[in-house]
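> missing the sequence, but the structure's below:
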């Protein structure tokens, strides 16, 4: 037998070794001379994760967790033989020296039957191609999940959760030719929320996820990682009450009618940032007396996953918003006023209009008349006003309005203010940051 030194052994073509092992490339050569194989470590996988670089004569397996100091698990031909057979380095040398005598040339390698192409999905300016999903099994993705503090054995007990939590494979149109990407995927009503160490985005349209329970109540989470974090924190594989994962706080408005139809308490597990605080305020206004705030459990952290991993916030979090009074959530009549920039006693940022919301003391005709009297007293100070009547929850009907072009002026949310209700001429209590929708 011819004895090869280590350098010579490492030059034995990996493609030829793969052929000797009975492995055929699914595609190739792609950009950079890469060939894609079904992993010899996971022969049942549907999407190729094992890549051989012909120019560099090295391999990488994206389905395996990376070793210390590596970005991806892989190596040379010697490491491949040692991993597949469990032999030592000297024995791997002998095996390869014997194989080197009758290995096929790379040009003789046939391609395996190509896998069926996945879907093409346009998401804004990005087009994802060959999008495919499979049950979550790749060690690299499981390792990423556990690095976020998630209890993987616990999560696996819930079949419905695992039906939504998948591994997603995709390519990006216009990127490096033939390069596949993979990530964790969470199924929504609009598509997939996608997460990996290097990417966070959406394939398809934004959508919510409902996981209906058997007991009254709804647990609301902003993202699926927060939901998985809650299961980990509470050491349960599922919640008995319904779970709603927004996947974006901007979708809260679209599900408010459905939330109003739900029985039981509404438990809020939202973020402690400004967007989360605004969403909580909207929720309280729409469902007075029903919202149970859970994010106090992780006050000081941006979200539940950061609390789980003890990750400090990257920027200062806003202070806790005061709870609205009971009266402010039930008052029938409202006066919404936007003041003229030159109104006496104005405070706030220069060039911004002051806007205030007042409600009546009583929910009868006397209460409505009080607001009209206040409107007359304010008179010349007003730039625009609306008198509204609550019809249901946070829905209002406009009774009177007047101002420039009878239109709602564009006022920065951050310029709303709290007015001292003890000042002469003011009735009721002003709600900070309340927007009345027509």
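Received the coordinates, thanks. What you see is a predicted model, and the numbers here were worked out from it, not measured in a lab.
> From here on, just use CA atoms for contacts and neighbour counts.
Fine.
> List the buried residues for stretch 229-237?
229, 230, 231, 232, 233, 237 (16 or more other Cα atoms under 10 Å).
> Can you tell me how far residue 171 is from residue 34?
Distance of residue 171 to residue 34, given as Cα to Cα, to the nearest Å: 15 Å.
> Against that first model, consider the following:
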């Protein structure tokens, strides 16, 4: 796919694929709630379909679809091109059947994925002591089946980890989630997104100090080893249960233990970092 073809991918289609729907329209612009500011009452993001470009009125920045992907996914030009080359036009906001991996093998219908504003989900996060401004940066809300909903954490292949007060499950494809940090000299490794959000809440930051990998399951550890190889240090922030300790042991064996820093010693009396956040006297 050459550059001209990539630039011709309709921005409206791409926005729809990541869960954003038009809120209003003028003669030459389509307006959206900004993908860069999950919670806002007045749409501040516009697309000109004929020119296939966008403008974010809050920052007065805009550009073509490549610029949008760079900013939305926090990636460089090369990675934005790679993402767009693999884009197949699939619209997540529509109804599709997915397999619920964690709970049963019964299919369910994912109806819609949108910005996080559901009060029940926000209360659930508050109960878990997660800072809401942090949660809104990394989570969305998903609606499935008839009236059910869950927190949605996107992975690197466009699948979602789904979680609500009752259960944990996911859509296909299932893989890791990688997040760029401020420092490339080390990498933070988490088992699940709730621990990642707990870490940011405890540190009172919105962007991790180091590049971050959320496994979304210890079964995905093998998918992260090639990425982990490139970092001088690996901060292992895994769970303290048998599954977490087994994954940490595999890390130690694979990398000979020389660059693995076991952060679980700081919350060893708790099940995981979120359990520590909820119950420790911080």
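Structure's in. What do you need? This one's a predicted model, so the numbers in the text were calculated from it and none came from an experiment.
> quick revisit: out of the buried residues of stretch 229-237 of the first structure, who's nearest residue 135 of the first structure?
Nearest to residue 135 of the first structure, judged by Cα to Cα, of those is residue 237 at 17.6 Å.
> Please look at that closest one and residue 159 and confirm they touch.
No: using Cα atoms under 8 Å, residue 237 of the first structure makes no contact with residue 159, being 9.5 Å away.
> Start from the N-terminal end of the stretch 101-250 of the first structure and give the strands.
119-123, 126-135, 165-172, 181-187, 191-195, 200-204, 209-211, 215-221, 241-245 (DSSP state E, counting those that start in this stretch).
> other SSEs contacting the fourth one?
Think strand 181-187 of the first structure. helix 159-164, strand 165-172, strand 191-195 (3 or more Cα pairs under 8 Å, 6 or more residues apart in numbering; DSSP states H and E).
> In a markdown table, list those along with distance to residue 17 of the first structure and mean neighbour count.
A markdown table is the format used below for those (distance: least, Cα to Cα, whole Å; neighbours: other Cα atoms under 10 Å):
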| stretch | distance to residue 17 of the first structure | mean neighbour count |
| --- | --- | --- |
| helix 159-164 | 37 | 15 |
| strand 165-172 | 27 | 22 |
| strand 191-195 | 34 | 22 |
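> okay, these in CSV with distance to residue 373 of the first structure next?
Putting these into CSV (distance: least, Cα to Cα, whole Å) gives the following:
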stretch, distance to residue 373 of the first structure
helix 159-164, 56
strand 165-172, 58
strand 191-195, 52
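> wait, which of the ones you listed is closest to residue 15 of the first structure?
Using Cα to Cα, those put strand 165-172 closest to residue 15 of the first structure, at 23.8 Å.
> what angle separates the closest one from strand 191-195?
In terms of direction (axes from the mean of the first three to the mean of the last three Cα atoms, to 10 degrees), strand 165-172 of the first structure departs from strand 191-195 by 90 degrees.
> and residue 222 of the second structure, what pairs with it in the first structure?
Under the alignment (TM-score structural alignment), residue 222 of the second structure maps onto residue 253 of the first structure.
> Pull up the aligned stretch in the second structure for stretch 372-385 of the first structure.
So stretch 372-385 of the first structure sits over no part of the second structure, by TM-score structural alignment.
> what do you get for stretch 77-94 of the first structure?
Residue span in the second structure matched to stretch 77-94 of the first structure, by TM-score structural alignment: none.
> Surely residue 217 of the second structure is in contact with residue 193?
No: between residue 217 of the second structure and residue 193 there is no contact under Cα under 8 Å: 9.9 Å.
> Who has more neighbours out of the two?
Set residue 217 of the second structure next to residue 193 and count neighbours by other Cα atoms under 10 Å: residue 193 wins out with 24 against 19.
> what's the matching residue for that one over in the first structure?
Using TM-score structural alignment, residue 193 of the second structure pairs with residue 224 in the first structure.
> Show me what the helix or strand residue 46 of the second structure falls within is packed up against.
Element membership for residue 46 of the second structure (DSSP states H and E) is strand 45-48. Counting contacts by 3+ Cα pairs under 8 Å, 6+ apart, strand 45-48 of the second structure packs against strand 30-32, strand 53-56.
> Apart from its neighbours in sequence, what residue is nearest whichever residue in the first structure pairs up with residue 202 of the second structure?
Structural alignment (TM-score structural alignment) places residue 202 of the second structure against residue 233 in the first structure. Nearest residue to residue 233 of the first structure, sequence neighbours excluded (Cα to Cα, 6 or more residues apart in numbering): residue 308, at 7.3 Å.
> Specify the local secondary structure of that neighbour.
helix (DSSP: H, G, I helix; E, B strand; the rest coil).
> could you list every residue that touches it?
149, 229, 233 (Cα atoms under 8 Å, 6 or more residues apart in numbering).
> Rebuild the residues you listed as CSV, extending it with distance to residue 282 of the first structure.
Below are the contacts of residue 308 of the first structure laid out as CSV (distance: Cα to Cα, whole Å):
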residue, distance to residue 282 of the first structure
149, 30
229, 24
233, 27
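> Looking at those, which is nearest residue 83 of the first structure?
Out of these, the member with the shortest distance to residue 83 of the first structure (by Cα to Cα) is residue 149, at 29.0 Å.
> Alignment lookup: the closest one to the second structure.
That one, residue 149 of the first structure, aligns with residue 129 by TM-score structural alignment.
> what do you get for residue 36 of the first structure?
So, by TM-score structural alignment, residue 36 of the first structure is left unmatched.
> Please settle this for me: is residue 36 of the first structure part of a strand?
Yes: counting by three-state DSSP, residue 36 of the first structure is part of a strand.
> how many neighbours does it have?
By other Cα under 10 Å, the residues close to residue 36 of the first structure number 26.
> Which residue numbers in the first structure does the host helix or strand of residue 6 of the second structure align to?
Here residue 6 of the second structure, judged by DSSP H and E, is contained in helix 3-7. Under TM-score structural alignment, helix 3-7 of the second structure corresponds to no residues of the first structure.
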